[in-house]
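**Student:** Predicted model, plus sequence, below.
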Amino acid sequence: MTDTSDGWRSFLVRWSQEWADAQDGDVPARDEEPLRTRRLGFPPASEERIRELEERLGHRLPPSYRSFLAVSDGWRHAGGFVWVLAGTDGVRWHEDSAGLSEYFPGELDDDPTPEDELLAGMWGRALQLDVESDAVYVLLDPGDVDEAGEWAVYTWASWRAEPPTRYGSFRAFMASMYREFHHLQVSRSERGGSVFANATTRALDASVAAARLDALAGRYEQAAATLAEAVAYGRPRASGLHDQIRRLLGQTYMVSFQGLAADPVYAPEIVPVLVAEQARMRRDGPMGASDLPGSSDTVRAAADEVRRQIGEGTYRYTAEGPFGRAVEEARELARWGDTDAAWHTLRAALPDWRPLSPEHLAPLGLCADPLLGPLITPDRGRELLATPRAGQPGDIPPPTADVDPPGLAWLADERPGTLLTSYRFLLVEGVAPPQLPSRLAATDTGPAALNAPATLWDARTRFRPGESVPPWADTALTAVGRAGPAWSFAFEAAPGGGFDARRLVSPGLAASRGTRTVTVWSEPSRGHRPGVFHLSVAENGEERYGFTARGTTTEHRGPVPEPLRFPPGGPDEHRRHEHRALEALTTEFGVRLPRLALTQGRLHTLRTRPWNRTPGPGEPYLTIGFVQHRP
């Protein structure tokens, strides 16, 4: 639509005819005349009448509203909630008649945004265009003008419980109201047992079909723009397809997949994604009819089972054919922390992925898998969408950069106050992760075995000292995985017990029989308590060398290689020296720790032997407990 008279005329005629064709049965008395004439507009306003309005207002009207009046002096049914829109005789100053400036944007702070400043003055200076509406204000703001001279339009309704909506011009407002008419009419026709169909809807449906092929061929940005337009018009297939693209881009707000979750064909792929998001938002309870509208009892029961699996971390995404085999291979890599390698495996197999049925665009269920879901970062989601799938031709996009930084030094760069502010870990050479329990596991927990994969937070909080283990024992669940081609790791974030060199009995000593181990323990400074960085290298059950840096002093033991030596320094230098020591460890042993798996993924866990020995005679310890008194 253009702002010329011809542009407005063809647009308004199409709107009027589509509205009239959609009416069935009785209509309100006010709609009898527009239905009979098939015209929602009014006779055009003359140039003289428009100039008289401008003289009365003391403003020249913005181009798109001015040219609109020259075609139709007002409008009926602007969208679903504005029944009459003002022509030349109905325009009036709003003058903040409802007192809304007190609430939007509210009291301005010392550095308000330009948008807030415009909104603050809009209520007192705007023209009001709504004549009859469902408590909807339509305001044309002469103080919010673009380079073409267009005035912004603001709409607000109390029942929407949202801030005012801004449109860049009257033309943009009317285009949006036309889309709103379409969107609402789709559901109205369905409720009445009819189909809302016309040349516009047929063209939109054809564009949705083309967008589906674009998406499968990797042209997801073009597809997303087409689908977003169709969604605004309420086309039935568009939201289900568009939400799949949005979810893989990390956009989870208002993603529902428009009925696909209720379809038994798509439910196995879609429901886990909805359940996983519900769990992430900490929403309890089963998914009911409101979450899965139109679904059968069977689908809802399956959703409840998926919820249980996701809550326990046992849900597994599966697929058929070569891509399904790649999924299993990627899962095996991810569960030991090789998340970049896992993503490379999935990425290489994406061209072999096949949809469940025509409404399926991508392996969306990956997002719900507790091991593979963290791999799908927004950048990788874009890479997935840009890769041709389902046999569609297209160019393979360049790979995104790996997520995990190399080596160990990234630990020293984590922000203070996070879960990784303090940590301790063991590196064991020549031992695969599944073999770590025989070397590290606590002896009072039954047969040595790894627990199911868990997040780092679960590993930090699942074990509760004081039940079967004395509080001084300082045992915890550590996350385990691969630390490089020849090494495995056992990592614990935010250890519960503080470092005490006098009582330290590193599990690395016992674990080093027949091999080498590296033990690292880092604690930041807290108040008057200095930071600590401890490192030791053991071989065949004996420490070969190590050091403990505390505050401004460092105690070296054995022949510590020069690159690993920790120089003395103040609190400001402690983190820098820690970074350098971790870099030297990386170079000396060729090791690494996977940041993505540790911070966002799930890894197998292991309850280790105590890191601290039993207090000896004359070595007191303090236990603090809390008792809750109920009234």
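**Tutor:** Happy to help now that I have it.

**Student:** all contacts plus neighbour counts: C-alpha atoms, from now on.
**Tutor:** Noted.

**Student:** Relative to P568, how far out is H556?
**Tutor:** The spacing between H556 and P568, counted by Cα to Cα, to the nearest Å, is 11 Å.

**Student:** cool, P465 as well?
**Tutor:** 35 Å.

**Student:** One more: A459?
**Tutor:** 33 Å.

**Student:** do the same with L596
**Tutor:** L596 sits 32 Å away from P568, going by Cα to Cα.

**Student:** neighbour count winner among these two?
**Tutor:** L596 (19 against 16; other Cα atoms under 10 Å).

**Student:** in what helix or strand does that one lie?
**Tutor:** Per DSSP states H and E: L596 is located in helix 595-599.

**Student:** ok, residues contacting that helix?
**Tutor:** Contact with helix 595-599 is made by 334, 337-339, 374-375, 403-405, 455-456, 479, 603, as judged by Cα atoms under 8 Å, 6 or more residues apart in numbering.

**Student:** let's see it at 7 Å
**Tutor:** G337, T339, D404, L456, L603 (Cα atoms under 7 Å, 6 or more residues apart in numbering).

**Student:** and what of stretch 43-55?
**Tutor:** With Cα under 7 Å, 6+ apart, stretch 43-55 has contacts from R60, L61, L69, A70, V71, S72, D73, T88.

**Student:** Give the buried residues for that stretch.
**Tutor:** Within stretch 43-55, the residues that count as buried by 16 or more other Cα atoms under 10 Å are P44, A45, R49, I50, R51, L53.

**Student:** just to revisit the earlier point, can you select the buried ones from the contacts of stretch 43-55 in ChimeraX?
**Tutor:** Command for ChimeraX, covering only those of the contacts of stretch 43-55 found buried under the criterion 16+ other Cα under 10 Å:
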select :61,69,70,71,72,73,88
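
**Student:** which one among the contacts of stretch 43-55 gets closest to H528?
**Tutor:** L61 (68.6 Å; Cα to Cα).

**Student:** In three-state terms, label the closest residue to that closest one other than its chain neighbours for me.
**Tutor:** Leaving aside its chain neighbours, L61 sits nearest to E54 (6.5 Å; criterion: Cα to Cα, 6 or more residues apart in numbering). Per DSSP: H, G, I helix; E, B strand; the rest coil, the local secondary structure of E54 is helix.

**Student:** Check the one 10 residues further on too.
**Tutor:** In terms of secondary structure, S64 is helix; the call rests on three-state DSSP.

**Student:** which residues touch it?
**Tutor:** Per Cα under 7 Å, 6+ apart, neighbours of S64: D3, F170, R171.

**Student:** W83 in helix, strand or coil?
**Tutor:** Under three-state DSSP, W83 comes out as strand.

**Student:** That one and S133 touch, don't they?
**Tutor:** Yes - if you go by Cα atoms under 7 Å, W83 and S133 touch, sitting 5.1 Å apart.

**Student:** for the stretch 101-250 of the chain, what spans make up the helices?
**Tutor:** For the stretch 101-250 of the chain, the helices defined by DSSP state H, counting those that start in this stretch occupy 114-125, 170-191, 199-216, 220-232, 238-248.

**Student:** dropping in the other structure now:
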Amino acid sequence: MTDTSEDWRSLLTRWSQEWADARAAEVAQGEPAARDEEPLRTRRLGFPAAPEERIRALEERLGTRLPPSYRTFLAVSDGWRHAGGFVWLLAGTDGARWHEDSAGLSEYFPGELDDDSTPQDHLLAGMWGRALQLDVESDALYVLLDPGDVDDAGEWAVYTWAPWHADHPTRYGSFRTFMDAMYREFHHLEVSRAERTGSVFANATTRAQDAAVDTARLDALAGRYEQAAATLAEAVSYGRPRAAGLRDQIRRLLGETYMVYFHGLADDPVYVPEVVPVLLAEHVRTGRDGGLPPQSLPGASDAVRATADGILRQLREGTYRYTAEGPFGRAVEEAREQARWGETDAAWHTLRAALPEWRPLSADHLAPIGLCADPLLGPLITQERGRELLATPRAGQPGNTPPPTADLDPPGLAWAADGDPGRPRDAYRFLLLEGVAPTGLPALIGADGTTALDAPATRREAWRLPADAPDSAPWADLARMAVGRAGPGWSFAFEPRPRGRFDEQRFTSPALAASAVTGARAVTVWSQPATGHRPAVFHLSVARNGEEHYALTTDGTTTTTRGPVPESLLPPPGTLSQEDGLRRAERHVLEALAHHLAVRLPRFALTHSRLHTVLTRPWNRPPGPGEVYLTVRIVPGSPGREMRS
């Protein structure tokens, strides 16, 4: 950033003239404020330049040399009026004075320092007592130059704070940076004023910013989203009407949600189908009750609000579906079908390949932002994929296609042995059924009366669904399992954190009955880490034609087998004597099983997306003569436990 006298003169002249032009309409309707009479007459917000001897006299009075940008400013204008919207008079050589913590603010910002305090906290703690105060007349806004916060060029940081701001002081790297920000604030406030009054605020600066917004739009469509985002951020700081709505689309696809409102688009009937679902999906995700959030549709018509109410209802019921026109719309439908069965990487590949065919709804539409609201496709848009989407040329714009991001799902089954990163390893169990589509699973493994799959649900949502059939026996260990495709010719049913516990004496897998119907292989895996006095256990069994073909069970010290277990599935000798040996053995079995059957489980879909679920038949046999079950079950939504025997 340049900081010569000529550069200051250019900025201050432009600012003064734009301010005077903006006030002209107000003056025509009444008398200007007394403080504004002279700057309106002279079209100058500043004052005559301070001669060098006057600046030196100020430095002698203060006992220090002034920072470069403030010193150069004084040599052009000895003070300033209307620095932004809340400082009416900024100090020149007469008004600058040491603040000396006159308001006692050091007690509150940053508060008490401790070992966790940052260097910035320590700087702020001493700032109030050593800073130079520049605000002379303001709306209770402090403007402080801090000689203790100095950069390599000798510039002092500027801090601003007002009691009505309800936040920590705002820092600017130099006086010039502060004044540039105040110039942009003036523009932003004038745009808001023009919108309220129906007036026009237009000049060379606004026209240049609007031209930059047009360029940024084309850059974004061509995949140059970082360049576009920077241009739009500057235009937003000037308050340009289109800039925020465009920039919010980029921000949301990068995973940002704070203060993302799609300004100017959310209440426009053209864009409602694309951006309103994204706003309302976040409203639903954060668990807010009630109707539309008041800030989302400030100027919407009754028709737009009625449409939004319908979208909100669909989102809460889980029936919302994102749609698009043309080839990209067809890819959306194909990708949704892949995602609903756990093939989330394939679904992303489908969307990515079709991105060049995407077309905007109108001029201010940058990307298929509505994908973020789709219950099945939204989870696919991670931050990395959002960047890939934005970097892919769209709408017929020329550009370079970025390299693809890495797939999210590891191959095979072994990842299940590791659990979720950063969490204790949980129990899990799953079934693999050969020659069956996921839609056929309710008839094969479903509890009595189950005829169809339940709607797709996240893992947390599935945990809240009923885990018992209405007429199930109190001893029955039914499972609420997510289902999907496990590879060519295979389906899976997976339950994290089973409510029941593995007991080989009473265990019976739903896979047995399923294999009797299909005649094909049906695999059961149950992993249970050690808890309390209960040892860890890992079980694998394969059934065919209604009979167990082979099985393997280990508790960490011994391994028992039944039937002709393939040698490749057996844990290597000595594995169980090593530290963490059971997990090593479990990983070995899962890796070998995945290779043997050419199957996989979709980790991302099971942990971050939505899958159909089914309530299975019991995983244990009924009590025999003289046997009694005592069951303790945690009832979802209940603070206590339900005990039945």
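**Tutor:** Thanks, I have the structure now. All values reported here derive from a predicted model rather than from experimental measurement.

**Student:** Now check the second structure for the residue matching G121 of the first structure.
**Tutor:** By TM-score structural alignment, G121 of the first structure lines up with G126 in the second structure.

**Student:** Residue nearest the middle of the second structure, spatially speaking?
**Tutor:** By Cα atoms, centre = their mean, the second structure has its centre lying nearest to G255, at 3.6 Å.

**Student:** Once you drop chain neighbours, what's closest to that one?
**Tutor:** Q383 (5.4 Å).

**Student:** Relative to V332 of the second structure, how far out is that neighbour?
**Tutor:** 19 Å.

**Student:** V200 of the second structure too?
**Tutor:** 42 Å.

**Student:** if you count what's nearby, which of the two comes out ahead?
**Tutor:** V332 (23 against 13).

**Student:** counterpart of the more buried one in the first structure?
**Tutor:** Per TM-score structural alignment, V332 of the second structure is aligned with V327.

**Student:** Centre of the chain to the longest helix that the second structure contains, how far?
**Tutor:** Longest helix in the second structure by number of residues (criterion: DSSP state H): helix 5-29. When C-alpha coordinates are averaged (Cα atoms, centre = their mean, to the nearest Å), helix 5-29 of the second structure and its chain have centres 41 Å apart.

**Student:** Just say helix, strand or coil for the aligned residue in the first structure for R501 of the second structure.
**Tutor:** Superposed on the first structure with TM-score structural alignment, R501 of the second structure falls opposite G498. For G498 of the first structure, the secondary structure call by three-state DSSP comes out as coil.

**Student:** For G498 of the first structure, grab the count of nearby residues.
**Tutor:** Burial of G498 of the first structure is recorded as 14 neighbouring residues (other Cα under 10 Å).

**Student:** Let me see the contact set for it.
**Tutor:** G498 of the first structure neighbours (Cα under 7 Å, 6+ apart): none.

**Student:** quick one: it and R526 of the first structure, what's the gap?
**Tutor:** Taking Cα to Cα, one finds G498 of the first structure at 12 Å from R526 of the first structure.

**Student:** just S512 of the first structure next, same as before
**Tutor:** Relative to R526 of the first structure, and taking Cα to Cα, S512 of the first structure is found at 32 Å.

**Student:** In terms of neighbours, single out the busier of these two.
**Tutor:** More crowded of S512 of the first structure and R526, by other Cα under 10 Å: S512, with 23 against 8.

**Student:** average distance between stretch 329-336 of the second structure and the first structure?
**Tutor:** Taken over the aligned residues, the distance from stretch 329-336 of the second structure to the first structure averages 0.7 Å (mean Cα distance after the TM-score superposition for the first structure).

**Student:** Show me where the stretch 301-450 of the second structure has its strands.
**Tutor:** 428-434 (DSSP state E, counting those that start in this stretch).

**Student:** looking at the second structure, which of the contacts of S64 of the first structure still make contact?
**Tutor:** Checked against the second structure using both residues aligned by TM-score structural alignment, their matches' Cα atoms under 7 Å, these keep these contacts: D3, F170, R171.

**Student:** How many neighbouring residues does the second one have?
**Tutor:** I take that to be F170 of the first structure. That count, for F170 of the first structure with other Cα under 10 Å as the rule, works out to 23.

**Student:** What residues does it make contact with?
**Tutor:** S64, Y65, A152, V153.

**Student:** at 8 Å what do you get?
**Tutor:** S64, Y65, L140, E150, W151, A152, V153.

**Student:** before we move on, what about the first one?
**Tutor:** By Cα under 8 Å, 6+ apart, the contact set of D3 of the first structure is P63, S64, S67, F68, R171.

**Student:** try it again with 10 Å
**Tutor:** R9, P63, S64, Y65, R66, S67, F68, F170, R171 (Cα atoms under 10 Å, 6 or more residues apart in numbering).

**Student:** same check, this time on D210 of the second structure
**Tutor:** Contacts of D210 of the second structure (Cα under 10 Å, 6+ apart): A204, A216, L232, A235, R240, P241, R242, A243.

**Student:** which residue in the first structure lines up with the first one?
**Tutor:** A204 of the second structure maps onto A199 in the first structure when the alignment is built from TM-score structural alignment.

**Student:** related to what we said a few turns ago, now tabulate the contacts of S64 of the first structure in a markdown table and tack on distance to P393 of the first structure.
**Tutor:** A markdown table is the format used below for these (distance: Cα to Cα, whole Å):
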| residue | distance to P393 of the first structure |
| --- | --- |
| D3 | 40 |
| F170 | 42 |
| R171 | 39 |
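
**Student:** from these, which is closest to F626 of the first structure?
**Tutor:** F170 (64.1 Å).

**Student:** what about whichever residue in the second structure pairs up with the closest one, distance to P39 of the second structure?
**Tutor:** In the second structure, the residue matched to F170 of the first structure (TM-score structural alignment) is F175. The spacing between F175 of the second structure and P39 of the second structure, counted by Cα to Cα, is 22 Å.

**Student:** P34 of the first structure touches G41, doesn't it?
**Tutor:** Yes - using Cα atoms under 10 Å, P34 of the first structure is in contact with G41, at 7.9 Å.

**Student:** shared neighbours of those two, which are they?
**Tutor:** In contact with both P34 of the first structure and G41: S16, R76, using Cα under 10 Å, 6+ apart.

**Student:** neighbour count winner among these two?
**Tutor:** Taking neighbours as other Cα under 10 Å, P34 of the first structure and G41 compare with G41 leading, 24 against 17.
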